[in-house]
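K.L.:
Here is my input, please return the structure:
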Amino acid sequence: MSRPFSSNHSSGRGNFVRVNGKIRAREVRVIGIDGKQIGILPLGDALTLARQHGVDLVEVAPNADPPVCRLIDYGKYRYEQAKREKEARKHHHANKVKEIQLSAKIDPHDLGVKAMHAIDFLCDEMKVKVALRFRGREMAHTEFGFQVVQKFLEKIAPWGHPDFEPKLNGRNIVVMVSPWPRHKRAKHPREAEAEAAAGTRAEVGQADSGGKGGAPAEPEDGKRSDSSPGSAEPSSQAGQGFGNNPFNQLDLDRA
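P.N.:
This next block holds a predicted model:
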């Protein structure tokens, strides 16, 4: 069973654009290459004018009376349209808000992990709401919570800026962080690491091609370095729990 021919430009109904011979109107309002209106012309004259300039006749406003067509290279038109759609998606992401929850006793490693999540959101043009909740008697020492929030903001400062100073709202410290514009924002840490690794591999390749091979030299005295894993001394903080728990030194029952 035969099927009707489908145009290459009709991959999506919402993005369907009539070009040149696909235009069906008898008369069209023509916009020139310089963006100025030429006037209403018969379709045949408009197509002839497009061929003379070596461009396409693209229908940009099919619902107008008469339809509006533009003299432009169709590939350039598609590029401009895709660029506008990309900018629209950026503004759509900017309206999204992601929340990061902290605690006054958060471990430094966990703080770094949550900071990386916030950087991911900011690089995707999303806002980040930072919320730190006090539990139980922690409300007696809210200054520790403000210190944690400030440290978090310092970690993500190259990628976002707070809209206002952190403030206490009930049992929570809340602050909203907006992403910097793309030209002011630092590169994503993963991208920077990938570029650094690529540069290191290139330098190693040049050194291997220009230098002499051989095993690394042994120390002159024949002694090994004391930096072996077995020589490491036990940590003085072993058994003390999280290193970033300021409440360990406080008697909260007396507070």
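K.L.:
going forward, measure contacts between C-alpha atoms and count neighbours the same way
P.N.:
OK.
K.L.:
If we ignore the residues flanking it in sequence, what's nearest residue 73?
P.N.:
residue 55 (4.9 Å; C-alpha to C-alpha, 6 or more residues apart in numbering).
K.L.:
Let me know the distance separating the one you found from residue 208.
P.N.:
The gap separating residue 55 from residue 208 is 53 Å, by C-alpha to C-alpha, to the nearest Å.
K.L.:
What of residue 80?
P.N.:
46 Å.
K.L.:
ok, back up a step: just give the number of residues close to the residue nearest to residue 73.
P.N.:
For residue 55, the count of nearby residues is 18 (other C-alpha atoms under 10 Å).
K.L.:
Could you also give me the structure for this next sequence, so I can compare it with the first?
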Amino acid sequence: MAGITSTVGFNAVFAGITKTLSSHSLIYRRFQALWQKDSEVDDALDISAIRSATVRLIDGQQNMLGLVSKDEAVRMAEDAELDLVILSPDADPPVVKMMDYSKYRYEQQKRKKDQQKKTTRMDLKELKMGYNIDQHDYSVRLRAAQKFLQEGDKVKVIVSMKGRENEFRNIAIELLRRFQTEIGELATEESKNFRDRNLFIIMVPNKEMIRKPQEPISRKKKKQAESEVSAAEITAEPLQIESGV
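P.N.:
Now for the predicted structure:
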């Protein structure tokens, strides 16, 4: 009987420990994740790796405080509630800086993502029109071209000449030149072909122009433009598909 009581008591204690550990498992996982994350960047925070007794210290406001002892630098960072980060471990003496390292890492990662967005593959958007296109449809394509260019894509404007329409080649060429003129500084010419039956001009976005803030488009105007573009049957093909042109 005593053996049964002991076993029951042990099981109760074990269950209590298990429950306690389970309730703290989330905290443990978070701590573990933070530890793993910090372990990836601990080289910059490992002040013990500095062999020199003195360091060149920069404070949180970018002020150079000059030479101080390593221990003094650690104390000053703790007092300011900042991390002490090694900037130049091989300098003599090493250069360290007081900063919020988590914030610094976040901003670095954000800049990296922004850079990756800027280097995204450029697409080639096609806009087709006839040599005798009316003003409304012409305006639809012009607005679409401006939109594509502002989004960082190339634009290929095509005028197809079928059969006897080839007699009006000069009108088609003037139409393409007018289109390019009205696009203006938003794009630069990459290539053109006015010899074949499919006349075209390819324009590349002018990076300096598209960096400038554009006037915000109202929701109503944006929806209207999208409807017009859809109705005009504007096609968009990836650049790699058009590479053989």
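K.L.:
distance of the closest residue in space to residue 16 of structure 1 that isn't next to it in sequence from residue 17 of structure 1?
P.N.:
The spatially closest residue to residue 16 of structure 1, leaving aside those adjacent along the chain, is residue 10, at 4.9 Å (C-alpha to C-alpha, 6+ apart). Plainly put, residue 10 of structure 1 is 7 Å away from residue 17 of structure 1 if you go by C-alpha to C-alpha.
K.L.:
Tell me which of these two has more neighbours.
P.N.:
A count of neighbours by other C-alpha under 10 Å puts residue 17 above the other of residue 10 of structure 1 and residue 17, at 18 against 12.
K.L.:
Give me the distance between the equivalent of residue 187 of structure 1 over in structure 2 and residue 145 of structure 2.
P.N.:
Counting by TM-score structural alignment, residue 187 of structure 1 corresponds to residue 215 in structure 2. To residue 145 of structure 2, residue 215 of structure 2 is 16 Å away according to C-alpha to C-alpha.
K.L.:
Looking at the two, which is more packed in?
P.N.:
residue 145 (25 against 6).
K.L.:
quick one, strands of structure 2?
P.N.:
54-58, 64-69, 83-88, 95-99, 124-129, 154-160, 187-193, 198-205, 236-237 (DSSP state E).
K.L.:
what's the mean deviation for the fifth one versus structure 1?
P.N.:
After superposition onto structure 1, the average distance of strand 124-129 of structure 2 to its aligned residues comes to 2.2 Å, using mean C-alpha distance after the TM-score superposition for structure 1.
K.L.:
what's that strand aligned against in structure 1?
P.N.:
By TM-score structural alignment, strand 124-129 of structure 2 lines up with residues 98-103 in structure 1.
K.L.:
Okay, buried residues for the matching stretch please.
P.N.:
102, 103 (16 or more other C-alpha atoms under 10 Å).
K.L.:
Determine how far the longest helix along structure 2 lies from the middle of the whole chain.
P.N.:
Longest helix of structure 2, by residue count under DSSP state H: helix 2-23. Mean-position distance between helix 2-23 of structure 2 and its chain equals 54 Å (C-alpha atoms, centre = their mean, to the nearest Å).
K.L.:
Residue 19 is in contact with the residue nearest to residue 16 of structure 1, correct?
P.N.:
No. With contact defined as C-alpha atoms under 8 Å, residue 10 of structure 1 does not reach residue 19; the gap is 11.0 Å.
K.L.:
which position in structure 2 aligns with residue 149 of structure 1?
P.N.:
Aligned partner of residue 149 of structure 1 by TM-score structural alignment: residue 176.
K.L.:
before we move on, what about residue 73 of structure 1?
P.N.:
Aligned partner of residue 73 of structure 1 by TM-score structural alignment: residue 100.
K.L.:
which residues touch residue 66 of structure 1?
P.N.:
Contact analysis of residue 66 of structure 1 by C-alpha atoms under 8 Å, 6 or more residues apart in numbering lists 25, 27, 28, 29, 40.
K.L.:
What distance do you get for it to residue 39 of structure 1?
P.N.:
11 Å.
K.L.:
Much appreciated, bye for now.
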